[in-house]
Each structure stands twice: as C-alpha cells, then as structure tokens.
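*Asks:* Okay, sequence plus prediction incoming.
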Amino acid sequence: MANILIFDSGMGGLSVYREVHRALPGHQYFYLFDNACFPYGELGEVRLVERVIELLTSFVPYYNIDIVVVACNTASTYVLPALRDRLHIPVVGVVPAIKPAAEYCRSQGLSHIGLLATPGTVSRRYTADLVQRFAADMQVSMLGTTELVKMAEDKLAGQRVDITRLSRILAPWRDKGGPDVLVLGCTHFPLLAGELSQCLPRVELMDSGEAIARRVADLLLQSSVAEGPAGKVYCTELTAKARSQGRAFAQEGFEDITRFVG
C-alpha cells in the first residue's frame, strides 16, 4: 500500500483525487491544501516556488509519502523542476489537456479549443508551448480568471453557485461563439462542470484527471481493487471556513481536518 499525497492551494485537487482514487482505491491518501496562501494564482513565481518547497519538503518525509501529485496547474507550471530536485520520490504535475483536446477536435472535424485557467497558467510560456506543439493548426482562445477558483471553493463549502456571475465571466465565449472543446486548465474547474455546461451548452469539457490517474498507476507499477483506509486531510490554517470545507472531504471518505505545521 502506497502513501499518496494530493497537494493544492485549495480544494480543487479533489477533482484529481477522485480520478486517482477510482483507479487506485487500495492505498493511503493524504490531502494537503495550503489555504493560508490561497489562491496560488495570485502569488508571484518566486514566492510560490519557495512556499511549495517549504511545505512539501517538510510534509513528505514526516508522513513517509511515496508519490506526490501537485494537483494545481499554476503550481505545476512553476515548481516541478525545483521540487523534483529536492524530493527523491516521483512528483506528478498537472498540465492543461491541450493535446487530448486537439486530438478530439481532429477526430470530430472541429477546430476551436478554449482554455479556461488561472491568469498565471494562461500567461505562462509553458502553456504557449503546449499549444504550439499540439494544437498549432487549431483556433485556441484563452480566458484567465481566479474567480472560478473561489466559486468552486464556496460550492464545496455548501454555498450556491451564482450562475449569473459565472455567465458574465464566460461572456467572451457566450457573445462571440464558444469553443467546440473547453479545456479546464485548473483543478478547481471540474468541480463546476455542471454549471459550466449550463452556461456553455453543447461544449465538450475536458480536464487532466484521468491522465493523472494513469500516470500515478504507472509510476507505482501496480493497481488495486480493494478499498483502502480513510484518507487524511491537512490544511495550513484551521479557520472556520476550513472546518466547513472539512465536511466536503468527509463525504469523500477523509478523516477530520487537521492543521499541518511544517
């Protein structure tokens, strides 16, 4: 049984956890979210790299973690090389699903890919390189926002999603014709899949969850079918909101939320 860590600034990594757990249910899962610095999309690059390394170089040895999934697109585009230099276990990052989106478009005779992500992911050279490498023959439009990150967090805390507000954010695509395929380039965004489909009907949604699950299974060189023990969830600031978010984790089979002091 492996100790698998899912890491994010907030609860968006739950969308990745669900896919990994579905593929590998018989392992021990740890979830660490850095709510003290949430959202990562609003941090500068230097501070973000320092923060992630500070947390994970403390957490990983303390809990004897076997593999880390950085379930945050923003963090993945900045921190993976430095983190892999510091940790001696596999580290899996999340990248926008541009390649499978382009493959799907070609198979269906479509041509317009939308990327919905945080401003940091949208502006990164890494993202531009993905588009150039896998979708150079496609129309690719991008929309960067951190508002949806907060909306997803609020939804998991039990609040209603404001569809009118969401529609305003998506207005560039609603007013001028939306994409054929929408890549959800932030792990929080699949948590709003139903609401996104309501605002952009007939648009195919695509994220990286299944690909990440396959990658974790390949690195562990195993799969399992038996249900594992309850997961353990940690935050970096035990606020009233974090306690309410803990109820969403409890629905996924996690134990009571605990503060991690690195």
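*Replies:* Yep, it's here.

*Asks:* make it CA atoms for all contacts and neighbour counts henceforth
*Replies:* OK.

*Asks:* Give me the outermost residue of this structure relative to its centroid.
*Replies:* residue 109 (28.6 Å; Cα atoms, centre = their mean).

*Asks:* Distance of it relative to residue 179?
*Replies:* Computed as Cα to Cα, to the nearest Å, the residue 109 to residue 179 distance reads 13 Å.

*Asks:* so how far is residue 138 from the residue farthest from the centre of the chain?
*Replies:* Counting by Cα to Cα, the gap from residue 109 to residue 138 is 11 Å.

*Asks:* again, but for residue 256
*Replies:* Applying Cα to Cα to residue 256 and residue 138 gives a distance of 46 Å.

*Asks:* Equivalent analysis for residue 107, please.
*Replies:* 13 Å.

*Asks:* Ok, residue 93 next?
*Replies:* Residue 93 sits 25 Å away from residue 138, going by Cα to Cα.

*Asks:* Which one's more surrounded, the two?
*Replies:* Neighbours were counted for residue 93 and for residue 138 using other Cα atoms under 10 Å; residue 93 has more, 20 against 16.

*Asks:* Run a quick neighbour tally on residue 165.
*Replies:* Residue 165, neighbours per other Cα under 10 Å, totals 13.

*Asks:* who's in contact with it?
*Replies:* Contacts for residue 165 (Cα atoms under 8 Å, 6 or more residues apart in numbering) come out as none.

*Asks:* before we move on, what about residue 202?
*Replies:* residue 180.

*Asks:* another one to put next to it:
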Amino acid sequence: MQPTILFFDSGLGGLSVYKEVKALLPDCHYLYCLDNAGFPYSEKPEEVIIDRTLKICQKINRTFPLDLIVIACNTASTVVLPSLREHLAIPIVGTVPAIKPAAKISESKHIGLLATKGTIKRTYVNNLIKDYASDCNVEKLGSTVLVEIAEKKLRNGEVDLLQLGSELEQWKGIDDLDTVVLGCTHFPLIKDEIKQFLPQVNYFIDSGKAIALRVQNLLKNVNIKEKQNQNIENLVFYTKNSQHEAQFENALYQLGFKTMSVINVI
C-alpha cells in the first residue's frame, strides 16, 4: 500500500518540487492542488493565505485520506505550517529558501535571494539569514512578475525575455554575486532563462532535492491510511475554472497526472 501525498501551491511552481519527490519515490499516490483562485499569494495578507490553505487541505483530506502534505510554496510555508500542524495529524513538509546551503557553497560570500515580494519580507526568512548566512552579504529581490512568467512558460511555452531581463536588472552589475537562491518554487522552471541574464553566478540553489529527502525520511515512520474504493490515479485539483492550453494538459500528463478537476472550497 502506497502513501498518498498532496502537493499544494497557489500555482504551478510546486511541480518543480513534485518532480524531485517523484524521482525519488516513483510509486507513491500523488495529488496536486493549485489554488488558482487565490493566485498569486506573494502580496496577499498572511491570514488569507492561512485560511485558504487550511480549508483546501482539510477538504482534500476528507475525500482522499492523506499521509503527508508538502506545502510546495515558499510564501505559504513561511506562515501556514503551525496552523496546518495544529489541525492535521499527519506530517507537513514546508518549503523554505535554501539560505544555509547557499551560504556554505558561496566563495565570494555575496549571495542573492530571488523570491516573491511576500517571502523576502518574512521574519522567518530574516532569521534564516541571521542564523546561517551572517557572514554573507545577502541581496534580496522580490518579484511577482517572474512567478507569472514561469506560469506562462508551463502553460503555453512562452517566455518574455525582455520582461524577465528587466526584473533582474539590478543584479546584472554585481560582479561578485556568485550564488543565487531560487526562493520560489516557480523559479526552477525558468532557471535556464534566469542564467542568461546573470552569467556571473556560479550556483543556483533551490530546495527541491532536500524536500524529497525529507519526505522519504518522514514516510519511514508513517502508518499508511487505508484507501477504500478510491481511484489511485494521480490527480490535479484547482480552485477556479480556467481555460487550459493543450500544452499545459500534456505537461501534466507527462508528469504522471491523469485527471484534473475543480475543488470548491471558499
């Protein structure tokens, strides 16, 4: 009997984390929920993010008994984890910017945190920098535009390089910036494009592989719930009806998902 794992994000960025977990644990039952009715989370009030995330995860858990949840969103993870852990008696894995490994690998000790506007403001992130990168000069760049560019790439294959380059303009002249933390799960989806505009950067670091290892470790101690009379296909849920491009649906199929459906929560 395989565990059921839910990945939750406001959009499609969490698929970058899902791919790492599935590569390590190919036989699990996977669910993915994108809260496209609330997208993007980056500039929403904390209480709104907490309320939406909790209600959605609880509803899915009632229909598909979950064994583990991955909050595959840095912005949400900085605020929702205590509430989820209070209301759901299963392991909850968050996604936080990979400040610690970036500080270790940087040779110049000048690193960049590329994240959403919400994430770079969080006390949680400031504490990560204080605890693990106090010997580094940390540049912060918050962008909602890059999130939208990544969404568009996965949906229809288009990337506006002029817009992307404009978002990264302030880092282009920092010659000793040698390490960048991709502090939003959307950004690994456009890592190749980001690299074009920051040629001085040697290392681009995200949390995907670390999360996969964390999930693998936690599942060793989980009692898998009985799944009676349930479709065992991997499923995608979204919170608002929208037009899906053929390329987007094909991409989800290639990632192992078979069915998409709307979940009405709020």
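*Replies:* Nice, thanks for sending it over. The shown structure was predicted, so the numbers you read here are calculated from the model rather than taken from an experiment.

*Asks:* What does the superposition give as a TM-score?
*Replies:* Here the TM-score for the pair of chains, by TM-score structural alignment, normalised by the length of structure 1, is 0.93; 253 aligned residues with a Cα RMSD of 1.5 Å.

*Asks:* Leaving out the residues flanking it, which one is nearest to the spatially most central residue of structure 1?
*Replies:* Centroid check for structure 1 by Cα atoms, centre = their mean gives residue 187 as the closest residue, at 2.3 Å. Closest residue to residue 187 of structure 1 apart from its sequence neighbours, by Cα to Cα, 6 or more residues apart in numbering: residue 12 at 4.7 Å.

*Asks:* After superposing, tell me the mean distance of the helix of greatest length in structure 2 to structure 1.
*Replies:* Longest helix in structure 2 by number of residues (criterion: DSSP state H): helix 46-63. By mean Cα distance after the TM-score superposition for structure 1, the fitted helix 46-63 of structure 2 averages 1.1 Å away from its aligned residues in structure 1.

*Asks:* what residues does that helix touch?
*Replies:* Here helix 46-63 of structure 2 has contacts from 41, 76, 79, 80, 83, 84, 88, 265, 266, using Cα under 8 Å, 6+ apart.

*Asks:* mind checking which helix or strand the counterpart of the second one in structure 1 is in?
*Replies:* Following TM-score structural alignment, the counterpart assigned to residue 76 of structure 2 within structure 1 is residue 75. Residue 75 of structure 1 belongs to helix 73-86 when elements are defined using DSSP states H and E.

*Asks:* List of residues touching that helix?
*Replies:* Under Cα under 8 Å, 6+ apart, the answer for helix 73-86 of structure 1 is 40-41, 45, 48-49, 52-53, 57, 70, 90-91, 93-96, 118, 120-121, 124, 126, 185-187.

*Asks:* Cross-reference those residues with the strands and report the matches.
*Replies:* Among the contacts of helix 73-86 of structure 1, the residues falling in strands (DSSP state E) are 70, 91.

*Asks:* related to what we said a few turns ago, what sits against the residue nearest to residue 187 of structure 1?
*Replies:* 71, 72, 149, 152, 153, 186, 187, 188, 189, 191.

*Asks:* and if we set it to 10 Å?
*Replies:* The contact partners of residue 12 of structure 1, by Cα atoms under 10 Å, 6 or more residues apart in numbering, come to 33, 71-72, 149-150, 152-153, 156, 186-191.

*Asks:* Residue 189 of structure 2 touches residue 15, doesn't it?
*Replies:* Yes. Assessed by Cα atoms under 10 Å, residue 189 of structure 2 is found in contact with residue 15 at 8.7 Å.

*Asks:* quick one: common contacting residues for the two?
*Replies:* residue 154.

*Asks:* just to revisit the earlier point, out of the contacts of residue 12 of structure 1, which are inside helices?
*Replies:* 149, 150, 152, 153, 156.

*Asks:* Give the aligned equivalent of the first one in structure 2.
*Replies:* What that stands for is residue 149 of structure 1. Under the alignment (TM-score structural alignment), residue 149 of structure 1 maps onto residue 147.

*Asks:* Excluding covalently adjacent residues, which one is nearest to that match?
*Replies:* With Cα to Cα, 6+ apart, the residue lying closest to residue 147 of structure 2 is residue 186, at 5.9 Å.

*Asks:* wait, what's in contact with the alignment partner in structure 1 of the one you found?
*Replies:* Residue correspondence to structure 1 (TM-score structural alignment): residue 186 of structure 2 is matched to residue 188. The contact partners of residue 188 of structure 1, by Cα under 10 Å, 6+ apart, come to 8, 10-16, 71-73, 117, 146, 148-153.

*Asks:* measure residue 188 of structure 1 to residue 7 of structure 1 for me?
*Replies:* Residue 188 of structure 1 is 12 Å from residue 7 of structure 1, by Cα to Cα.

*Asks:* now swap in residue 205 of structure 1 and tell me
*Replies:* When residue 205 of structure 1 is compared with residue 7 of structure 1 (using Cα to Cα), they lie 23 Å apart.

*Asks:* do residue 13 of structure 1 as well
*Replies:* Separation of residue 13 of structure 1 from residue 7 of structure 1 (Cα to Cα): 7 Å.

*Asks:* now do residue 161 of structure 1
*Replies:* 24 Å.

*Asks:* These two - which one has more neighbours?
*Replies:* With neighbours defined as other Cα under 10 Å, residue 161 of structure 1 and residue 7 compare such that residue 7 has more, 28 against 16.

*Asks:* Let me know the secondary structure of that one.
*Replies:* strand (DSSP: H, G, I helix; E, B strand; the rest coil).

*Asks:* which secondary structure element contains residue 26 of structure 2?
*Replies:* Going by DSSP H and E, residue 26 of structure 2 is not in any helix or strand.

*Asks:* count of residues packed around it?
*Replies:* 12.

*Asks:* mind listing what it touches?
*Replies:* Contacts of residue 26 of structure 2 (Cα under 10 Å, 6+ apart): 19, 20, 256.

*Asks:* residue contacts, the second one?
*Replies:* The neighbours of residue 20 of structure 2, taking Cα under 10 Å, 6+ apart as the test, are 26, 207, 208, 209, 210, 211, 212, 213.
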